[in-house]
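J.: Just a sequence and a predicted model for now, questions to come.
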Amino acid sequence: MDLVIIGCGSAGVSAAKEALKYTKNVLCVDRSPEWIGGVCLNKGCVPTKHLREGAYLLDKIAFSGSYGFFPLSPSLNLKSAIEGAKTKVIKPTREGIYKFLRSKGVKFLFSQEVEFLNPNTLRVGEKTVTSKYFLVATGSSPSSVGGISADGEFIFDTDTFWEIEKTPKKVVIVGGGVSGVEFAYILSRYGAEEIHLIEIGKTLLPTVENLSSDIVRRLERALKGLKIKVHIQTAVEDIDKNTRRVKLTSGELLEDIDAVILTVGRKPNTYSLGLERIGVSLTQKGHIEVNEKYQTSVENIYAVGDVIETPALAHVASHEAKLAVRNIFENSSKRLDYTSVPSVVYSVYEIGSFGFGEKQLKTQGVEYKTSTVTFRAVAKAISEGEEGLIKVFHTPEGQILGANILSKKHTDSILHLLLLAKKGGLSVNELREIVWAHPTIEEVLELL
């Protein structure tokens, strides 16, 4: 082969499409056909957003009286929603990816056992494959905490959650990061009666470093408004599956718990591949060390996505994969501009960000200004029940350095408009001079 891609997730699929521009001799390797599309499609961002859409619709119905619409006792069913995600979204998307790549000549091999025999040879189950180049894009798996891992019965993680049979009435969510705040909101709307969100750090969303503290506080207030009990600077001391008790380091004992959900981050899938045996360098945490070309310490092996120490986002992995493939076949040194990478958290609010935040700019001693506007400054937002704000951080001359956006439903569109403005060199002043259509949500940018 010219290129063997290990992992058919977001990065692997992107790499395969890009590689077809240079060669037809491409092979994708993964655990099984059910993992095509990776964690994001099958266990992560796609199904959680499907459930979040249901949660949002339920909240939207509460506002529907202003339209003269009065539905009778709407409710959500978790099992039906999960099944809907699997059959209506995940399966057709996965099958579409597979059929498309196969139609273009990409080959596939599936096995639970994949390891390097030498830098040019890979064992895939009972078969061996040789290739000029390899791209490792095997993604990540849920981390455990304090020796506690998911059992799929009482303790779940972000991968095993999708086999849950019904909404647990009393839930403990361990980890107040992105997945934690998303699952807390989802379960609150799908019928959970008591939710405890446990975060060991000083604030929710501790890994989203470019978010302003007022944005995070507003999310915390909204979660508490849904009767979610947020425990900050607290950890789990013990989980007793037999008595269904969870003891916290604060001394509080949570009883009659129906489910514990671990959302404490992810670890790279690198240890079973035989990488160190063939000379590929790993960090202490198991990430693959790469240079500016995404090339490992073995010159014909490259790595992208969650297996390297860059933002663990599907869209980051996809773009890294495209650049790595170009570097392989063009002998170039293309690298992603990580300061322009957007991210969105989908909880009570959609919280989006890119670039540098207030804390980072202050730490770096950068002179900046903040332009802030609320969505309720425009009539269409009020009509839709929208709320939230936009904060744009920029130089005194108006060049955009970063942004934070908090809204119910329009974060993604505003986020990408601001990102395009940054990429195109438009200043905040120039954004204000654009003739925005009225009435729209986007015209809020005229008021920055």
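T.: Yep, that arrived. Residues are numbered from 1 along each chain as shown.

J.: switch to C-alpha atoms for all contacts and neighbour counts from now on
T.: Fine.

J.: roughly how far apart are the residue nearest in space to the middle of the chain and residue 6?
T.: Ranked by distance to the mean C-alpha position of the chain (Cα atoms, centre = their mean), the top residue is residue 313 at 5.0 Å. Separation of residue 313 from residue 6 (Cα to Cα, to the nearest Å): 18 Å.

J.: Which secondary structure elements does the host helix or strand of residue 48 sit against?
T.: Assessed by DSSP states H and E, residue 48 sits inside helix 45-61. Packed against helix 45-61, as judged by 3 or more Cα pairs under 8 Å, 6 or more residues apart in numbering; DSSP states H and E, are the following elements: helix 38-42, helix 78-84, helix 178-189.

J.: Please compare the first structure with the one that follows:
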Amino acid sequence: MDEVDFLVIGSGSGLDVANAANRGQSVAIVEKGTLGGTCLNRGCIPSKQLLYHADVLETIERAGEFNIEAEVTDVAFADIVREVNEDVSEDSDAIRRGLRSSSQHTLYEGEGRFVAGEGGDPSGSRTVEIVDGADEGARVRAETILVAAGTRPSIPPIEGIDDVDYLTSTEALQLETPPDHLVVVGGGYIAAELGHFFGTFGSDVTIVGRRPNLLPTADGEVAEAFTERYAERFTVHTGHAATAVSESDGSVTVEAKPYEYGEDGGVVDEEAVTVTGDALLVAAGRTPNTDLLNVEAAGVDTDDRGFVETDEYLRTTAEGVWALGDIVGEYLLKHSANHEAQAVARNLFGEELSPVDYTAMPFAVFASPEVAGVGATEGELRTAGTEYATRTYEYDRTARGSAMHADGFLKAIIDLDGTILGCHIIGPEASDLIQEVVVAMKAGSGTVQDIRESVHIHPALSEVVQRGFSGQFTRGGHEHSH
């Protein structure tokens, strides 16, 4: 049995905490897969690198709108995918080499599972056993443990799914030939981003989503606009749940029925649909890896979805065991995990405990159109009975937006005193434009004046934000000025 001061399960954002343990502690890292976690290997980094290639191609194809003749004569798709994955692999290998050469860190490669204490008492367990890996059979005991083991693609209970050769986002990011017809089950950000990628490179794309709109967690007005834009590009069946899949002669068929949603059990479309393509992508959310860790042996409680339960300091229900990242289920975003890692490091190695602050946590979807948001949606405020006012401003009302032929808008939401409650954007560079609002909400007074009174470069695209928060807001059908 090996003993260390601090043990981290997972090599994503948990590594930030492991590297912060620089006060002479011995540190162990347990990782069952490639080093660097989901973001580096199967998420943000490879997907956004690939998506930028799609953005470049889309820009060239739009050149005619600007009286520029341009023609794409060849696309080395396999080279694009191969180079991106090689780049990711090199970064992961560099992390492995760094940990292997560190005098402070010990890397255990394999799946880590908690071992119950004597007599099955979880309070006595701080031991993790390594299984199914290079270090299988090793046992490590630590006084302090951080669970940062992430999530994996969720596979819904669709009839026939186990008999079909389907893709998840992991395999889709490694395809070196775009499918002729890609069928996507799921309507969230993974479906949107990979639909954009493969659709831009020539695949026919059909998306089957349960909710009335794609991107159902986005503000309703933005989600509706996004769905309309995607329906112009692809075949979109919202309000349908995939119920059965089958495969024959290289083709995959998906059967979907109208999905009842909401308290009234309403449906979008009464008609069932059947879709056939040569590839199936299942993008139906994420499942926490707690079921692989035997967390109950350590006394770590999970919620009804399987995510680790933590307090405001990111401590679990087991003394000495902390958790962060996707596995806690607060926000399944890399920047949220990094933010949580900073909080855990402060609480573990600092003098006083301080709660993790999720104020103004933004998100972005790198599709076409791009979507970003922060704070409350109008639907959430309406449900909560909160008084608010909104203002919507179109990109093309600015000089830069007009020059770009930009199709999109910003939706600002404030309370009746002018405090920013939320902001939601659909259009070019939404992921960058939202950041000004994040800073205003987090570091400023959090009011419309923070944005209005800041000088904005003219004629930059940031004027969409400035003007979106200027002028008259609408409250309950009445104009409301600040």
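T.: Yes, it's here. Remember, it's a predicted structure, so these values are computed and weren't measured experimentally.

J.: And the TM-score between these chains?
T.: Here the superposed chains carry a TM-score of 0.90, computed using TM-score structural alignment, normalised by the length of structure 1; 436 aligned residues with a Cα RMSD of 2.4 Å.

J.: now the helices and strands packed on helix 45-61 of structure 1 in a markdown table, with mean neighbour count and distance to residue 386 of structure 1?
T.: Compiled in a markdown table, the helices and strands packed on helix 45-61 of structure 1 are given as follows (neighbours: other Cα atoms under 10 Å; distance: least, Cα to Cα, whole Å):
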| stretch | mean neighbour count | distance to residue 386 of structure 1 |
| --- | --- | --- |
| helix 38-42 | 22 | 28 |
| helix 78-84 | 17 | 25 |
| helix 178-189 | 24 | 17 |
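
J.: In TSV, list those along with distance to residue 240 of structure 1.
T.: Listed next are those as TSV, based on distance: least, Cα to Cα, whole Å:
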stretch	distance to residue 240 of structure 1
helix 38-42	29
helix 78-84	25
helix 178-189	21
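
J.: returning to that earlier point: can you list the neighbours in contact with the helix holding residue 48 of structure 1?
T.: Under the criterion Cα atoms under 8 Å, 6 or more residues apart in numbering, residues 39-41, 71, 74-76, 81-82, 85-86, 89-90, 182-183, 185-186, 189-190, 346-348, 385 lie in contact with helix 45-61 of structure 1.

J.: Next, the buried residues of that helix.
T.: 45, 46, 47, 48, 49, 50, 51, 52, 54, 55, 56, 58 (16 or more other Cα atoms under 10 Å).

J.: Sort out which one of those lies nearest residue 108 of structure 1 for me.
T.: For residue 108 of structure 1, the closest of the buried residues of helix 45-61 of structure 1 turns out to be residue 46, at 23.3 Å, with distances computed as Cα to Cα.

J.: rewinding a little: which residue in structure 2 aligns with the residue nearest to the centre of structure 1?
T.: When the structures are aligned by TM-score structural alignment, the residue of structure 2 matched to residue 313 of structure 1 is residue 333.

J.: now residue 253 of structure 1
T.: Correspondence of residue 253 of structure 1 to structure 2, assessed by TM-score structural alignment: residue 274.

J.: residues touching the nearest residue to its match once chain neighbours are set aside, list them.
T.: In space, and not counting its chain neighbours, residue 274 of structure 2 is closest to residue 255: 4.6 Å by Cα to Cα, 6 or more residues apart in numbering. Taking Cα under 8 Å, 6+ apart, we find residue 255 of structure 2 in contact with 242, 243, 244, 245, 272, 273, 274, 275.

J.: how about 6 Å then?
T.: Applying Cα atoms under 6 Å, 6 or more residues apart in numbering to residue 255 of structure 2 gives the contacts 242, 243, 244, 274.

J.: ok, those vs residue 400 of structure 2, which is closest?
T.: Top of the list for closeness to residue 400 of structure 2, among the contacts of residue 255 of structure 2 and by Cα to Cα, is residue 242 at 42.1 Å.

J.: Check the burial of that closest one by counting its neighbours.
T.: One way to gauge burial is a neighbour count; for residue 242 of structure 2, by other Cα atoms under 10 Å, it gives 23.

J.: For residue 138 of structure 2, see how far away it is.
T.: According to Cα to Cα, residue 242 of structure 2 stands 43 Å off from residue 138 of structure 2.

J.: What residues in structure 1 pair up with stretch 178-193 of structure 2?
T.: Residues 167-182 of structure 1 are the counterpart of stretch 178-193 of structure 2, counting by TM-score structural alignment.
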